[in-house]
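1. coords please:
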Amino acid sequence: MNTPNWILQRARLTPERVAISWGEEQWTFREVAERSMDIARKMRGTGLREGDRVALLTSGGPETVFLIHGGLLAGFELVMLNIRLTEAELAYQIKDSGAEAVFTDDLLLDRAPDSTAVSRLLAGEGTDFEPAALWEEDRTLTIMYTSGTTGFPKGVRQTAGNHLSSAVASVLNMGLQEGDVWLCAMPLFHISGFSILCRSLIYGMTVRLQTKFDAEASAKEIAEGSVTTMSAVSAQLVRVLDILESQNQKASGNFRQILAGGGPVPSPYIRRAEALGIQILQTYGMTETSSQTATLAAEDALRKTGSSGKPLFFNRIRIDGAERPGDEGEILISGPHVTPGYVGRFGDRPAQEDGWLHTGDIGRVDEEGFLYVLDRRSDLIISGGENIYPAEIEQVLAGHPAIAEAGVAGVEDERWGQVPAAFIVARKDVTAEELEAYCRERLAPYKVPKYYRFVGELPRNASNKLLRRELRDKFELQE
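-> All right, here's what the predicted structure looks like:
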């Protein structure tokens, strides 16, 4: 099935409705389409052709929205790069994706030395062309990288059909009202942020942009009712609640809900939010599923503490090997929102087996059909909403000449939820300070271990597999 070009179709349907609001500025859908089409012509003017893969390394804000929409109008597959990565990490993703070009914010040029500055692109000459009126369902719109358990990031393909089914399933669950405004404080290079842009075009809804999360501004907008919905992770949610409580404010009657991802929201936070007039909708999703797969309704939040809810309308979830409700096993997902596959190093690996995505997450489904995620991809560390895989950090540490073995596990942290802790078997003298400096040169800041523990050996099972849960237990005993 083909779908109308979302950008052009929305500009035709509601041209004067506000699409993007940022600070004191705003742009209608017509203005967004015009700005984006101008950028699309300039992108094509560099010699790029429809179907080319193009990477974007941008900080956010309205100019990033125009650049994204311009790339889609030009017919490119957009590789969304995380600005928090190191130069080496970015170089790997750019090469692995096969990107023909990289467009980078001027202030980020040192992170991707061979890229083209956005200012240079905008100053260039454009080439006239006719954008596609229809987008094929299986057309890849975006590629986003998510770390794999091997330590090598995987480039996940997300098609027009994936994004469309995700957006429609979300609105069937959450509803849509006239005047809805979604506060987007999530990075646009993440599926959490990008999916809000997709919903805006498909619903005809205004997006209130923040270049980066601003807790004070978010609390003010929620209290004033200038926004109706927000996406957040637990760490952001808590900061907003703290501010509202400290100022003795509540959410405006216009504000409807916060969509909370990045792990379960503790019951005390839900109670605090309810007291402030805020509904919390907890979700479970991943890059491979173009955002939400399951969502917990606000009325079930306390009754089903720790649950991620039920699958959205088009989606199915089952527990591999489960014979009865409550049995634990790997979470499998099926639906039109699931990626058709990967690119680069993992391009030959099938994303689905017999129509099911094997998530690697362990969970259970109760007798009412509510999903409980017991361990995010077994050893995944979720720190402030960012996914961190221990294997990637271990691989970096293993390259240090003083290290014989390294194991990494997530430990509890009041601010970030979890942070990585490294357990080191040293072959010669080395300090924690030296290891931190070594990691900072090779890893994004949020991946750098916050603790270093020197041990005689690492816990392993009979198959010599590292037991990271035992590392976590060991850390707690040492505290």
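2. CA only for contacts and neighbour counts going forward, please
-> Will do.
3. endpoints of stretch 121-139, how far apart?
-> 25 Å (C-alpha to C-alpha, to the nearest Å).
4. can you tell me what sits against that stretch?
-> Outside of stretch 121-139, the residues that reach it under the criterion C-alpha atoms under 8 Å, 6 or more residues apart in numbering are 1-5, 8, 38-46, 73-75, 103, 159-161.
5. likewise for stretch 21-40?
-> 7-8, 10-12, 14-20, 61-62, 66-74, 122, 126, 206-210.
6. then stretch 326-338?
-> Contacts for stretch 326-338 (C-alpha under 8 Å, 6+ apart): 161-166, 288-290, 293, 314-322, 355-367.
7. filter those to the buried ones?
-> Buried residues within these, counting neighbours by 16 or more other C-alpha atoms under 10 Å: 161-166, 288-290, 293, 314-320, 356-365.
8. mind checking which of these land in helices?
-> Residues from the buried ones among the contacts of stretch 326-338 lying in helices, with DSSP state H as the criterion: 161, 162, 163, 164, 165, 166.
9. so which of those residues comes closest to residue 80?
-> Closest to residue 80 out of these is residue 163 (14.6 Å), distances taken as C-alpha to C-alpha.
10. the closest one contacts residue 290, correct?
-> Yes: between residue 163 and residue 290 there is a contact at 6.0 Å, judged by C-alpha atoms under 8 Å.
11. spell out which residues are contacts of both of these two.
-> Counting by C-alpha under 8 Å, 6+ apart, the residues touching both residue 163 and residue 290 are 195, 337.
12. biggest separation within the ones in helices among the buried ones among the contacts of stretch 326-338, which pair?
-> So, those by C-alpha to C-alpha: farthest apart are 161 and 166, at 8.4 Å.
13. next, residue 251: secondary structure please.
-> Secondary structure assignment for residue 251 (DSSP: H, G, I helix; E, B strand; the rest coil): coil.
14. dump the residue contacts of it.
-> Residue 251 sits next to 222, 223, 224, 225, 276, 277, 278 when contact means C-alpha under 8 Å, 6+ apart.
15. now show me the structure for the sequence below, then we'll compare the two:
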Amino acid sequence: MITATRTFGEVLAAHAAARPDAPAVTCGVDTRTWAEVDRDSNRLARMWIRLGVTPGSYVSIMLDNSPAFMTAAFAAWKLGAVPQPLSSRLTSTELHAILEVVDPAGVVGLPEGEGPDAFNRVRLPSVPESAESADPLPRRISPAWKAPASGGSTGRPKVVVAGNAALLDEVIGFADVLGIPAGGTVAVPGPLHHNAPFMFAVLAMLRGSHVVLQGRFDARTLLADIASHRVQWLYAVPTMMQRIWRLGPEVLAAHDLSSLDLVVHMAAPCPPWLKRAWIDWLGGERILEVYAGTEAQAATVITGGDWLEHPGSVGRAVVGEVTVLGPDGAALRPGEVGEVWVRRGANAPAAYAYLGGEARARAGGWESLGDLGSLDEQGYLYLTDRDTDVILVGGSNVYPAEVEAALAEHPGIGDACVIGLPHEDLGAVPHAIVQSSAELEFDSVLTFLRERLSPYKLPRSLEIVDHPLRDDAGKVRRSALRAQRLERADDAVHDQ
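-> Prediction:
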């Protein structure tokens, strides 16, 4: 029996004892059983001890989606350390900045060619040695069960350290809210270095569910995985949903999705037409939308059926509290648009802590993620706009300040502003407006940026202006610049 006070490592060991040969994690053709994940994480942990990993320290994990990623996370928890997921595609500049904030005891998957001297970090192995003991380790409790990284609205990275320890009873409530099955099969096609995919994969494994990953998202492959593995629960972002839907009715009908009980989507606004299409296809009871930040101060959920009665809503709070306030801090009436503020509870312990950042907070424990919206009389939340600084590219956050800082390093660019413009597939993409008197070629600017930014952060278009982008106070009005570009696009369409 798995008791609520068990550590994550103890929960894994219990599943391994109960079903040693059952699949625990699959990615493509690579499947690891519960016994293998338990054994390999014990061996990895012992190897890491000799390399300096201690209870309470951070372990940065820079692996692609794979069973090895989850094995490394459990090795960290068994040592009482905190796993800190990172993208394997970070540039050297991005990685240096994050590691300075986190100061991990070691990095799993440190890029080849970037030895310990380059980052002054310990390289931790991801493959355990068979000669290492696979016996259980002494009980250790990680003070925080995850610490995902974020670009940060200031252009500098920050890390969100969970306020919950790596104990089953501190996190299992999230699995209940999300409807993650026990002893079932869960598909998580998103990258594990993002908060939501990592969180869902972990919660599913804690519940004894087989987690099916994708090395890189592919709509057809995902449908085949759902059918062949009899997946019951799926996490997706709207970009994934749209690519699946575009396969067409014949392709969709060719795959047996009868096992699928619930599709959970979040991370970006879902276009109403797409939401209705999925509800019509699978049924409202099989669609669940979640609105929450990595900080997890609060979360709202809404089923497909409720959404049809409250179209456009992201639901009511099921974790923490949500309110909408005006510029003066006063609560707004139902239907009035203001800034969305959240909190775990008036006297609740902190849901997270920042490394390298500070919360936008006000009295009473309220914090803002920068979203605008309104509440109706029944407490359903409607978002009218996301943070004007953050560009959601296929569910991934791109912070303009970070891209602008990289552009400003270019010798031919005096100043830069980056805004998000609509994109049919990805939802939004970065558009760069630069002040320059030089003759800039877009391709040469991209070549310059590729040394500093991950591919998804790169601007998809470039606009050159000869006038200042900032006002006398040194501020750039991204929302106004974006509105102007959208108005031009509308005028161009109407003129055709």
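16. fetch the TM-score of the aligned pair.
-> With the length set by TM-score structural alignment, normalised by the length of the first structure, the two chains reach a TM-score of 0.88; 472 aligned residues with a C-alpha RMSD of 3.2 Å.
17. ok so, going back, quick one: which of the contacts of stretch 121-139 of the first structure sit in helices?
-> In this view, the contacts of stretch 121-139 of the first structure that belong to helices under DSSP H are 8, 38, 39, 40, 41, 42, 43, 44, 73, 160, 161.
18. make JSON lines from those residues and add distance to residue 271 of the first structure to it.
-> As requested, those are arranged in JSON lines below (distance: C-alpha to C-alpha, whole Å):
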{"residue": "8", "distance to residue 271 of the first structure": "43"}
{"residue": "38", "distance to residue 271 of the first structure": "48"}
{"residue": "39", "distance to residue 271 of the first structure": "46"}
{"residue": "40", "distance to residue 271 of the first structure": "47"}
{"residue": "41", "distance to residue 271 of the first structure": "51"}
{"residue": "42", "distance to residue 271 of the first structure": "51"}
{"residue": "43", "distance to residue 271 of the first structure": "49"}
{"residue": "44", "distance to residue 271 of the first structure": "52"}
{"residue": "73", "distance to residue 271 of the first structure": "44"}
{"residue": "160", "distance to residue 271 of the first structure": "38"}
{"residue": "161", "distance to residue 271 of the first structure": "37"}
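19. relative to residue 113 of the first structure, which of the residues you listed is nearest.
-> Among those, and counting by C-alpha to C-alpha, the member closest to residue 113 of the first structure is residue 43, at 18.7 Å.
20. aligned counterpart of that closest one in the second structure, please.
-> In the second structure, residue 43 of the first structure lines up with residue 48, judged by TM-score structural alignment.
21. for burial, what's the neighbour tally of its match?
-> Residue 48 of the second structure: 24 surrounding residues under other C-alpha atoms under 10 Å.
22. and it, how far from residue 139 of the second structure?
-> Residue 48 of the second structure sits at a distance of 16 Å from residue 139 of the second structure (criterion: C-alpha to C-alpha).
23. excluding chain neighbours, what is closest to residue 436 of the second structure?
-> Closest residue to residue 436 of the second structure apart from its sequence neighbours, by C-alpha to C-alpha, 6 or more residues apart in numbering: residue 413 at 5.1 Å.
24. what is the aligned counterpart of that neighbour in the first structure?
-> Counting by TM-score structural alignment, the partner of residue 413 of the second structure is residue 403.
25. its match contacts residue 396, doesn't it?
-> No: under the criterion of C-alpha under 8 Å, residue 403 of the first structure makes no contact with residue 396, lying 10.4 Å away.
26. buried residues in stretch 172-190 of the second structure?
-> Of all the residues in stretch 172-190 of the second structure, those buried under the rule 16+ other C-alpha under 10 Å are 172, 174-175, 178-182, 184-190.
27. just the ones in helices from those, please.
-> Taking DSSP H as the definition of helices, these contribute 172, 174, 175, 178.
28. just the closest of those to residue 151 of the second structure, please.
-> Proximity of those to residue 151 of the second structure (C-alpha to C-alpha) peaks at residue 174, which lies at 24.6 Å.
29. what distance do you get for the closest one to residue 299 of the second structure?
-> Here residue 174 of the second structure is placed at a distance of 10 Å from residue 299 of the second structure (C-alpha to C-alpha).
30. do the same with residue 447 of the second structure
-> Going from residue 447 of the second structure to residue 299 of the second structure by C-alpha to C-alpha gives 40 Å.
31. can you select the buried ones from the contacts of stretch 121-139 of the first structure in ChimeraX?
-> Typed into ChimeraX, the line below selects the buried ones among the contacts of stretch 121-139 of the first structure, using 16+ other C-alpha under 10 Å:
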select :5,8,38,39,40,41,42,43,44,45,73,74,75,103,159,160,161
